[in-house]
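Colleague: I need the structure of the sequence given here:
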Amino acid sequence: MLEQYKTIYEGGIGEIVEKKSRFLAEVRLVKSEEEALRFIEEKKKQHWDATHNCFAYVIGERRELVRCSDDGEPQGTAGRPMLDVLLGEELYNTAVVVTRYFGGTLLGTGGLVRAYSKAVQAGLAASRVITKYHGILTEIGIDYTGVGKLQYLFAQNQIPVMDSQYAENVKMQVLLPAKDAEQIKKAVTEATNARASITDVKELYFAVSEGEYLLFDD
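Modeller: Okay, here's the model as predicted:
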């Protein structure tokens, strides 16, 4: 699993106008090439009367699937600049379709490159982009005398407590960044004189967006 990567949580639509040509950029999360192709076909059907429906997408843990299309624009003036924006933003599992409605004025090669790049940037600005981190949801069991020490430890290390159960003992589910997990577990053991039980519940990805913790199975 990647330790972290940027992707789309909620896609968006951005629009720019260049010399009366409208460029509509729609961004979407895609986890397979089949999803990307369905998205592109959907946009082509929706904007059947457009001059061009250009696209770019980046898919895979190593971004091994990278495709783009100029859809009739001069070669290299649309799809590649769109793809360059996605790659430059280091996005994973992301597709974008830019629909152009021609306004009657030719933009030239440089103008097209700038317009398609700006359109994708507008689409990304309208989207909710997140960074996913590899994490481990871990359950910590402790007697009541050790709760305060653990709460202090977690606060100092910015470890969120996702759930707490108070019974004969206390059980807390905490979200540990995978890269720091062993270090935090060692600190828990030391802080409680080895009285705490530590059980990994599952590996996952998490993100923090708008002050909210988001959990993902992939």
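Colleague: please count neighbours and contacts with C-alpha atoms only from this point.
Modeller: OK.
Colleague: residues touching I136, list them.
Modeller: By C-alpha atoms under 8 Å, 6 or more residues apart in numbering, I136 lies in contact with 175-178, 181, 200-204.
Colleague: how does it look with 7 Å?
Modeller: By C-alpha atoms under 7 Å, 6 or more residues apart in numbering, I136 lies in contact with 175-178, 200, 202-204.
Colleague: also this sequence, please, to line up against the first:
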Amino acid sequence: MNAYKTVKKESKTEFIINRSRFIGRCFPIETEDQAAAILADVRKLHYDASHNCFAYAVGRNGAASKFSDDGEPGGTAGLPIMEVLRHKGITNVLCVVTRYFGGVLLGAGGLARAYSRSAADAVEAAGIVQVKPGSEFELLIDYDQYSRLEVFLRERTNIIGCDFSDKIIIRIILPVEKESDFIAEVRERSSGRVKAAKICERYMTDNDKCG
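Modeller: Below you'll find the model as predicted:
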């Protein structure tokens, strides 16, 4: 598992140049099939558009990638969109720029700048997040131990689940490289009464928390 950057959420931006309307969209994706399905939906939504140009990158360092000019002059649409993704260093992302032609030719340079701007605006609106390898743990805590651990858990981990019943069950995730120190500190703070059971390793972001 290796860290990578991607977009936080879906986004949509829009602007008009010389009466041509450009609509930029970004989507976080996991597979090429997902990219194809989303692209099909965008094409259905904008069935009357002049062009639906796109670029996507999937996998480590964008190992699987594809772009399309969708009828625009070669190199003026899909490649500028892809260059934005590469410049931002993001993967697992699809960017689609829809154009409604306004009757005024923009020229090759003008088209490339417009598609690049639309893609950059969409990426900025979506936001970029660092995704990194994480370790997920479950802790079974007696109520009399909770006060010793609560602040530590909230400050040093991402809490992703809490269940208050006979005992308190807390699920957390933290970066893989911090798990050894975490286990040792839980043991020390609870005088050995609380054990952190590792559930799995998975990717995480700083948004992986619920409280």
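Colleague: need the buried ones from the contacts of I136 of structure 1 selected in PyMOL.
Modeller: In PyMOL syntax, the buried subset of the contacts of I136 of structure 1 is picked out as below (16 or more other C-alpha atoms under 10 Å):
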select buried, resi 175+176+177+178+203+204
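Colleague: tell me the one of the contacts of I136 of structure 1 nearest A119 of structure 1?
Modeller: Of all the contacts of I136 of structure 1, A119 of structure 1 sits closest to L204, with 33.2 Å by C-alpha to C-alpha.
Colleague: map that closest one onto structure 2.
Modeller: Using TM-score structural alignment, the partner of L204 of structure 1 in structure 2 is R202.
Colleague: element containing its match, please.
Modeller: Element membership for R202 of structure 2, per DSSP states H and E: strand 196-204.
Colleague: now that strand on structure 1. Mean distance?
Modeller: Average distance between strand 196-204 of structure 2 and its aligned residues in structure 1, after superposition and using mean C-alpha distance after the TM-score superposition for structure 1, equals 2.4 Å.
Colleague: tell me who's in contact with the match of L204 of structure 1.
Modeller: Applying C-alpha under 7 Å, 6+ apart to R202 of structure 2 gives the contacts 133-135.
Colleague: which one of the contacts of I136 of structure 1 sits closest to Q165 of structure 1?
Modeller: Closest approach between the contacts of I136 of structure 1 and Q165 of structure 1, by C-alpha to C-alpha: L175, at 15.4 Å.
Colleague: next, the buried residues of the longest strand that structure 2 contains.
Modeller: For structure 2, the strand with the greatest residue count under DSSP state E is strand 128-141. Judged by neighbour count (16+ other C-alpha under 10 Å), strand 128-141 of structure 2 contains these buried residues: 128-129, 131-141.
Colleague: got the angle for the next helix or strand along the chain from that strand vs strand 128-141?
Modeller: Later in the chain than strand 128-141 of structure 2, the nearest helix or strand by DSSP H and E is helix 143-156. Helix 143-156 of structure 2 and strand 128-141 are oriented at 170 degrees to each other (axes from the mean of the first three to the mean of the last three C-alpha atoms, to 10 degrees).
Colleague: average distance between helix 143-156 of structure 2 and structure 1?
Modeller: Mean deviation for helix 143-156 of structure 2: 3.2 Å (mean C-alpha distance after the TM-score superposition for structure 1).
Colleague: ok, stretch 108-118 of structure 2 next?
Modeller: Following the fit onto structure 1, the mean deviation recorded for stretch 108-118 of structure 2 is 1.4 Å by mean C-alpha distance after the TM-score superposition for structure 1.
Colleague: buried ones in that stretch?
Modeller: The neighbour-count check on stretch 108-118 of structure 2 (16+ other C-alpha under 10 Å) flags 111-118 as buried.
Colleague: out of the residues you listed, name the ones that lie in helices.
Modeller: Members of the buried residues of stretch 108-118 of structure 2 lying in helices (criterion: DSSP state H): 111-118.
Colleague: returning to that earlier point: could you report the separation of the match of L204 of structure 1 from I81 of structure 2?
Modeller: 30 Å (C-alpha to C-alpha, to the nearest Å).
Colleague: pull the number of nearby residues for A36 of structure 2.
Modeller: 13 (other C-alpha atoms under 10 Å).
Colleague: hang on, it in a helix?
Modeller: Yes - under DSSP: H, G, I helix; E, B strand; the rest coil, A36 of structure 2 falls within a helix.
Colleague: quick one: the helices in structure 2?
Modeller: Under DSSP H, structure 2 gives helices at 32-45, 78-88, 107-126, 143-156, 179-189.
Colleague: for those, which one sits closest to R60 of structure 2?
Modeller: Nearest of these to R60 of structure 2, taken as C-alpha to C-alpha: helix 78-88 at 12.3 Å.
Colleague: elements contacting the closest one?
Modeller: Packing contacts for helix 78-88 of structure 2, counted by 3 or more C-alpha pairs under 7 Å, 6 or more residues apart in numbering; DSSP states H and E, involve strand 51-58, strand 64-68, helix 107-126.
Colleague: of all these, which one comes closest to C26 of structure 2?
Modeller: Nearest of those (C-alpha to C-alpha): helix 107-126, 5.7 Å.
Colleague: for the closest one, packing partners?
Modeller: strand 11-17, strand 20-28, helix 78-88, strand 93-100.
Colleague: and the angle for that helix with strand 20-28?
Modeller: Using the same axes, to 10 degrees, the inter-axis angle of helix 107-126 of structure 2 relative to strand 20-28 is 40 degrees.
Colleague: what's in contact with helix 107-126 of structure 2?
Modeller: 7-13, 22-26, 76-77, 80-81, 84, 95, 97.
Colleague: try 8 Å
Modeller: By C-alpha under 8 Å, 6+ apart, helix 107-126 of structure 2 touches 7-15, 17, 22-27, 73, 75-78, 80-81, 83-84, 95-97.
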